[in-house]
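Enquirer: just a sequence and a predicted model for now, questions to come.
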Amino acid sequence: MLTYLQPAVLRAYDNFWNNTGKHPELVQHYTAMWKHVARRFADDPAVLGYDLMNEPFGGTKQFGFFEGPVLTPVYQGIVNAIREVDGDNWVFVEPQALGPNEGAETSLGTINDPRPGGPRIVLAPHFYPGGVDLGGSYDGVTKMLVQAQFALWKRNMPAAARRLDTPMWLGEVGGMGQDAPGAAGFTGDWLSMADELGIGWAYWSNDPGSSGITDGNGQPTLFAGLLARPYPRAIAGTLVKVSYASDALTVTWRNKPGVTGPTEIWFPVAPEVTSTDPGGTWRTHWDAARHVLSVWADPGTASHTVTVKP
């Protein structure tokens, strides 16, 4: 992290963002690069979207001096360029890394999506609380400090997504070795946070190694077991709540007009449906090849709850 404060690194970022007033062409080249990438992958079914920059850093401009007046218009220019060649794929935008990664508020401004049919912009903040990122543990006093950052992140990032009128995605999380104190607890807590917020996530897996899902011998680490847990991959309506405890996943959703098809739940092994809507009709299908349980709920019932376990 301290690498960012080296004079050469600061100057490089200042030149990129044109904080110096000497290099407006750098952002122009960056925007042209994204247009080129979007043109190449616009029709590729394996591509969902584009994350415009990993953990933006403003050089000598930070927080309100960077995110609003500098980062937001750069993002807007890139989105405009992408939409000239790709009108369908999603665009993921990250707030600056310093601060929001630890739960601080973001001053990122609204990015308008010129595509027809509604915007496809996603707010994709990362989560690296300082006690874990720098201290490498989740116990004692450090755990108390990190839990405070959990609370800040849960308050400030969803608030930013509502302000910007975008869905939210936990764009990156991880960073602990499996032998670090509290590694399992930290992983379980951020997974529960994602469930509580109803958002997806991407794990930073530095493989092979103790912070990845495989170690130096190719064997599964602690995180392989923790991360391979069930989740709802598609909801036939509006998600209300998702929770995971004692190897059982419970999902609640409401019907939504015009939505057809089943709710799909990924499970690592063939699951057992232990409860569904009382009095309603429903059916399920297990696809062993995709590890997906499909649940067709009673359309005559307004809301649905299903619990599945191994």
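Expert: Thanks, I have it. Owing to the predicted nature of the structure, the values given are computational and were not obtained by experimental measurement. Numbering: from 1, shown residues only.
Enquirer: hey, let's count contacts and neighbours off CA atoms from now on
Expert: OK.
Enquirer: distance check, the most centrally placed residue in the chain against Pro125.
Expert: Within the chain, the residue whose C-alpha comes closest to the C-alpha centroid is Leu170; the distance, by Cα atoms, centre = their mean, is 2.1 Å. Distance from Leu170 to Pro125, counting by Cα to Cα, to the nearest Å: 6 Å.
Enquirer: check Gly212 too.
Expert: As judged by Cα to Cα, Gly212 and Pro125 stand 20 Å apart.
Enquirer: next one for the comparison:
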Amino acid sequence: VYLDMHQDLWGVKSGNGAPAWATLDEGRPHARNPNLWQESYWTSPMVHTAFDNFYANKPGPDGVGIQDRFAMVWRHIAKRYADDTTVIGYDLFNEPYPGSPMKMLPFLIAAKMAKMRADNGEEVTVAGLLEEYKSEENRRRTMTEVAADEKLLKAVLEGLEPLYMTYERDALNPMYARVAKAIREVDRNHIILLEPGGGAIIGVRSALQPIVDAEGRRDPQQALVPHAYGLPMGDPSTVHMSLIFVRISQLAKRLEMPVIVGEWDADPGNNGDRRPMASFIVSQLEKRLYGDTFWIIKPDLQAQPYFDAIQRPCPMATAGELLSYDYDRDARVFRCKWNERPSIGQPTRIYLPLAAFPKGFTTELTPPGSKCHQMPCGSGRFGVLLDIPPVTDATIRELTCK
């Protein structure tokens, strides 16, 4: 389990998250699109003002800075869970966005689109495109077009980089540093989980920085928890999702951090079949050895036709370095390879959902070593755990279940 300070559109007055008393909106109105709630990030004066005042640490009703209060909340939570081994870490802020700078987002997209279309010989103006985008149907058509064309997609995302990177450097990184400092006053055990700015969700490059202390020493317990979704109003494509995962990998490499993809969905738009997109995203997760949490787990999730694509065998813990793993759904074969270090003194643990092997399974282990120990996962109704004791010497091991 990790704890996520969740918000959408800042707080309860406009979406969910911060309480009303912590929403310093200065009485500004909220602009809401019932068909696409995310648009309020760039259209709502209430949301803009609440975020602006949060990053500026404006005083709340009690005279204490609202960002200071936010850090105090995290300190209180961290103190409560400091010795709780069920919790692995703290996701400091869900999908952080700028405030009023987001008003520029439609203009930046229109400017980049106008240039690209003019380069192709079309007569088009930024003002004309902004007028076009007033139609929801036109916005959806444009975003779907962008998501499917790699050249156009990269150009649009590049046009958004100055907005998001400036925000991360000037507001997001300092806020994370403040909150991390408060947490480390009471808890040095758990992982600080950092989400890049909201632009990274769709593949915009990020200026996120690691947490360091007052002496510039890097915090040893931190990880990256990006989200991966398509463009708002657009139907996602494998072209777009591939680019998002490339950008996540580049960011993780620069920051030297492990990755949990904190949210992803497989909605192909227009109520289409989610299974192909779900399978594609899972292949990206397995290829890059990322942890993940699927959004959103509902009571009827197991009844969904795409559930088979997202439930899969996976390593929960390896006694050494995980090298690769994958699950071939057609052949019903799972493989996992790791570089085992006996000094860790713990078994490698694999989760196997029973639905992945409806007729049962056999295991092959190289080098053989001791036998796998099988036990129920929870009630055992849906899956089992395999514990693989380490061998005596460091070696590369491989498990096959089929």
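Expert: Nice, thanks for sending it over. Owing to the predicted nature of the structure, the values given are computational and were not obtained by experimental measurement.
Enquirer: after superposition, what is the TM-score?
Expert: Structural agreement between the overlaid chains, expressed as a TM-score with TM-score structural alignment, normalised by the length of the first structure, amounts to 0.83; 287 aligned residues with a Cα RMSD of 2.7 Å.
Enquirer: Gly212 and Pro125 of the first structure: which has the busier surroundings?
Expert: Comparing Gly212 of the first structure with Pro125 by neighbour count (other Cα atoms under 10 Å), the higher total belongs to Pro125, at 30 against 23.
Enquirer: what does that one align to in the second structure?
Expert: Structural alignment places Pro125 of the first structure opposite Pro226 in the second structure (criterion: TM-score structural alignment).
Enquirer: which ones are touching that match?
Expert: When the contact criterion is Cα atoms under 8 Å, 6 or more residues apart in numbering, the partners of Pro226 of the second structure are Leu194, Glu195, Pro196, Ala200, Ile201, Ile248, Val259, Ile260, Val261, Gly262, Glu263.
Enquirer: residue contacts, the last one?
Expert: With contact set as Cα under 8 Å, 6+ apart, Glu263 of the second structure has these partners: Pro226, His227, Ala228, Asp292, Thr293, Phe294, Trp295.
Enquirer: check whether Ala81 of the first structure sits in a helix, strand or coil.
Expert: For Ala81 of the first structure, the reduced secondary structure class is helix; criterion used: DSSP: H, G, I helix; E, B strand; the rest coil.
Enquirer: that one -> the second structure?
Expert: The criterion is TM-score structural alignment: under it, Ala81 of the first structure has Ala182 as its aligned partner in the second structure.
Enquirer: surely its match is in contact with His76?
Expert: No. Using Cα atoms under 8 Å, Ala182 of the second structure and His76 do not qualify as a contacting pair, with a distance of 9.0 Å.
Enquirer: those two - which one has more neighbours?
Expert: Between Ala182 of the second structure and His76, Ala182 has the larger neighbour count (other Cα under 10 Å), namely 20 against 15.
Enquirer: if I look at that one, how far off is Arg169 of the second structure?
Expert: Ala182 of the second structure sits 20 Å away from Arg169 of the second structure when distances are taken as Cα to Cα.
Enquirer: same check on Asn57 of the second structure?
Expert: With the distance defined as Cα to Cα, Asn57 of the second structure ends up 16 Å from Arg169 of the second structure.
Enquirer: what's the spacing between Val246 of the second structure and Phe280 of the second structure?
Expert: In this structure, Val246 of the second structure and Phe280 of the second structure are 14 Å apart, going by Cα to Cα.
Enquirer: of Asn57 and Arg169 of the second structure, which one has the most company?
Expert: Relative neighbour count places Asn57 above the other of Asn57 of the second structure and Arg169, with 17 against 14, counting by other Cα under 10 Å.
Enquirer: can you classify that one as helix, strand or coil?
Expert: Under three-state DSSP, Asn57 of the second structure comes out as coil.
Enquirer: touching, it and Ala71? I think so.
Expert: No. Asn57 of the second structure is not in contact with Ala71 according to Cα under 8 Å; the separation is 10.9 Å.
Enquirer: what's Phe41 of the first structure aligned with over in the second structure?
Expert: Structural alignment (TM-score structural alignment) places Phe41 of the first structure against Tyr81 in the second structure.
Enquirer: tell me how many other residues crowd its match.
Expert: Tyr81 of the second structure: 19 surrounding residues under other Cα under 10 Å.
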